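Asker: okay, structure incoming, though there's no sequence with it:
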């Protein structure tokens, strides 16, 4: 046997797409949390096309009771939205949101990254530290970067857990302004306000992230 034949005999045959799908499926089912493409790729054999396997797997599960869902830049299996009613009996709501927390969360989701002062201007009332603390404890809101403006105020943005809880792939999938008003979430907005944008306005003038202790020192 020649040297070339020996190398070829020892080479590992490339995995088929169906084999890669099975591996991705197994990794996602075994994980309690959504996984990024990089997380999944680190567990599959070298040379696997994880992105293609995910898209193929998502199409395969599209009409099933469990579907492959993208949450931000991560992936997870979730119950199909139209079957959510089957899970209601096993769902326990431990702590509801106050009106102030609901309005604050909606403003952060649509205007992120947004400062506390901007939240107060939109709501027309002061935002208590407890309201923001509660949203942060739920892991629905986190501290963003500081604005490169006088005082360098901190900003707030929603988390991937927020997107996952509400079944959203990204903030662009949030309901429209009319739907929020119909739900009574925007009644306190100033009459002259043009409304919440359908796509988050990501500023370019943001720099280093602050520590949690700095949250309320700058505004």
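Answerer: Right, received. Where do you want to start? Please read these numbers as outputs of a predicted model, since none were measured by experiment.
Asker: make it CA atoms for all contacts and neighbour counts henceforth
Answerer: Will do.
Asker: could you find the closest non-adjacent residue to the residue nearest to the spatial centre of the chain?
Answerer: The centre of the chain sits closest to residue 160, judged by Cα atoms, centre = their mean, with a distance of 2.6 Å. Take residue 160 and drop its neighbours on the chain: the residue closest to it by Cα to Cα, 6 or more residues apart in numbering is residue 72, 6.0 Å away.
Asker: look up how far residue 203 lies from residue 33.
Answerer: With distances taken as Cα to Cα, to the nearest Å, residue 33 is found 29 Å from residue 203.
Asker: more neighbours, the two?
Answerer: When neighbours are counted by other Cα atoms under 10 Å, residue 33 comes out ahead of the other of residue 33 and residue 203, with 13 against 10.
Asker: that one - nearest residue in space that isn't next to it in sequence?
Answerer: Nearest in space to residue 33, with sequence neighbours left out and distances taken as Cα to Cα, 6+ apart, is residue 76 at 7.2 Å.
Asker: before we move on, which element is the one you found in?
Answerer: Counting by DSSP states H and E, the element that carries residue 76 is strand 74-79.
Asker: and the helices in this structure, which stretches?
Answerer: 3-10, 17-30, 37-41, 50-61, 99-111, 116-123, 129-137, 160-165, 177-182 (DSSP state H).
Asker: deepest of those helices, which one?
Answerer: Stretch with highest mean neighbour count among the helices of the chain: helix 99-111 (a mean of 20; mean count of other Cα atoms under 10 Å).
Asker: circling back to that earlier point, so who does the residue nearest to the centre of the chain touch?
Answerer: Listed by Cα atoms under 8 Å, 6 or more residues apart in numbering, the contact set of residue 160 reads 71, 72, 140.
Asker: now do residue 102
Answerer: residue 185.
Asker: coming back round to it: restricted to strands, list the contacts of residue 160.
Answerer: Counted as lying in strands by DSSP state E, out of those, are residue 71.
Asker: out of the contacts of residue 160, grab the one that's most surrounded.
Answerer: Neighbour tally across the contacts of residue 160 (other Cα under 10 Å): the maximum, 23 neighbours, falls on residue 71.
Asker: and here is the other one:
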């Protein structure tokens, strides 16, 4: 095999990607070659272009995502290919998707800020699910009382949604067009099932007192609010971690000084 020939190299790269079953970065592909046989970066790029063109008219495509390159079935075949698995794909709740949209378009963002926009409390299972799926991560802590965690999306999020970077997120105007028209309201005099009413009353109870109901923001309104904040998404949050470490060090010194002052003020017996 002539590794200097883009066609031969393209076939080898195809074999690598098929065998791995997941996205591979250029750096990782470089490492798979011995130093003496490793093609030049320009040859790699030429071979990837040959591979991409060879996929035209076929059921799969070469896709570049945040983690690198991968071979994947074209989206139009998904309804049929999905029948290979007996288990139905997991469906996510509207609340989870709204939370994910807020994190994606307004990152970094805290749980409290998400609740302020949506108008309802964020169930802890939602953030737990997103963290377990590695779609979001904690990138720092807001410098306010309680120091709430700030969330941002991950490379796993970009890979799952076939995105190379956050710049490829669809415009919010396009998402708003997908929002279905609101359904007609139910008759206000209709009787609410007793079991459902009991569960609703229980959810509103807080130490025996009913909490003030909060009006949930519609997804369309949420997207409209996000529209004004779509530009300038932050993608590198390492500086937040460094700032938190500095603040934590200063906080420890202040606590030690306060303890020393308290010891000096102790009354004599």
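Answerer: Thanks, I have it. Values in this document were obtained by computation on a predicted structure and should not be read as measured data.
Asker: end-to-end on stretch 30-45 of the first structure?
Answerer: 17 Å.
Asker: what comes into contact with it?
Answerer: 20, 23-24, 27-28, 48, 50-51, 71, 73-76.
Asker: out of the residues you listed, give me the two with the largest separation.
Answerer: With Cα to Cα as the measure, no two of the contacts of stretch 30-45 of the first structure lie farther apart than 48 and 71, at 21.8 Å.
Asker: and residue 227 of the second structure, how many neighbours does it have?
Answerer: Residue 227 of the second structure has 16 neighbours, counted by other Cα under 10 Å.
Asker: separation between the alignment partner in the first structure of it and residue 29 of the first structure?
Answerer: Alignment note (TM-score structural alignment): residue 227 of the second structure maps to residue 195 of the first structure. Counting by Cα to Cα, the gap from residue 195 of the first structure to residue 29 of the first structure is 40 Å.
Asker: swap in residue 181 of the first structure?
Answerer: To residue 29 of the first structure, residue 181 of the first structure is 38 Å away according to Cα to Cα.
Asker: now the strands for the stretch 101-250 of the second structure?
Answerer: In the stretch 101-250 of the second structure, the segments counted as strands under DSSP state E, counting those that start in this stretch are 109-110, 136-141, 149-153, 205-206, 209-210.
Asker: rebuild these as a markdown table, extending it with mean neighbour count and distance to residue 127 of the second structure.
Answerer: Formatted as a markdown table, these follow (neighbours: other Cα atoms under 10 Å; distance: least, Cα to Cα, whole Å):
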| stretch | mean neighbour count | distance to residue 127 of the second structure |
| --- | --- | --- |
| strand 109-110 | 22 | 11 |
| strand 136-141 | 20 | 8 |
| strand 149-153 | 22 | 9 |
| strand 205-206 | 10 | 22 |
| strand 209-210 | 10 | 26 |
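Asker: including distance to residue 31 of the second structure, could the ones you listed go into JSON lines?
Answerer: Below are the strands of the stretch 101-250 of the second structure laid out as JSON lines (distance: least, Cα to Cα, whole Å):
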{"stretch": "strand 109-110", "distance to residue 31 of the second structure": "37"}
{"stretch": "strand 136-141", "distance to residue 31 of the second structure": "28"}
{"stretch": "strand 149-153", "distance to residue 31 of the second structure": "28"}
{"stretch": "strand 205-206", "distance to residue 31 of the second structure": "58"}
{"stretch": "strand 209-210", "distance to residue 31 of the second structure": "62"}
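Asker: of the ones you listed, which is nearest residue 241 of the second structure?
Answerer: Ranking the strands of the stretch 101-250 of the second structure by distance to residue 241 of the second structure, with Cα to Cα as the measure, places strand 136-141 first at 5.5 Å.
Asker: the closest one relative to strand 149-153, how many degrees between them?
Answerer: For strand 136-141 of the second structure against strand 149-153, the angle by axes from the mean of the first three to the mean of the last three Cα atoms, to 10 degrees is 140 degrees.
Asker: what does strand 136-141 of the second structure rub up against?
Answerer: Strand 136-141 of the second structure is contacted by residues 108, 130-131, 147-154, 157, 237-238, 240-241, 244 when judged by Cα under 8 Å, 6+ apart.
Asker: so how far is that strand from its chain's centroid?
Answerer: Offset of strand 136-141 of the second structure from its chain centre (Cα atoms, centre = their mean, to the nearest Å): 11 Å.
Asker: just stretch 137-151 of the first structure next, same as before
Answerer: Centre-to-centre, stretch 137-151 of the first structure and its host chain are 16 Å apart (Cα atoms, centre = their mean).
Asker: what of stretch 92-108 of the first structure?
Answerer: Counting by Cα atoms, centre = their mean, stretch 92-108 of the first structure comes out at 17 Å from the chain centroid.
Asker: any idea how far apart the tips of that stretch sit?
Answerer: End-to-end span of stretch 92-108 of the first structure (Cα to Cα): 25 Å.
Asker: aligned partner of residue 170 of the first structure in the second structure?
Answerer: That one, residue 170 of the first structure, aligns with residue 165 by TM-score structural alignment.
Asker: quick one: that match and residue 156 touch, right?
Answerer: No: between residue 165 of the second structure and residue 156 there is no contact under Cα atoms under 8 Å: 11.0 Å.
Asker: which residues are common contacts for the two?
Answerer: Residues touching both residue 165 of the second structure and residue 156 (Cα under 8 Å, 6+ apart): residue 66.
Asker: isn't residue 172 of the first structure up against residue 199?
Answerer: Yes: in this structure, residue 172 of the first structure is within contact of residue 199 by Cα under 8 Å, at 5.3 Å.
Asker: which neighbours do those two have in common?
Answerer: Residues touching both residue 172 of the first structure and residue 199 by Cα under 8 Å, 6+ apart: none at all.
Asker: alignment lookup: residue 107 of the second structure to the first structure.
Answerer: Using TM-score structural alignment as the criterion, residue 107 of the second structure maps onto residue 112 of the first structure.
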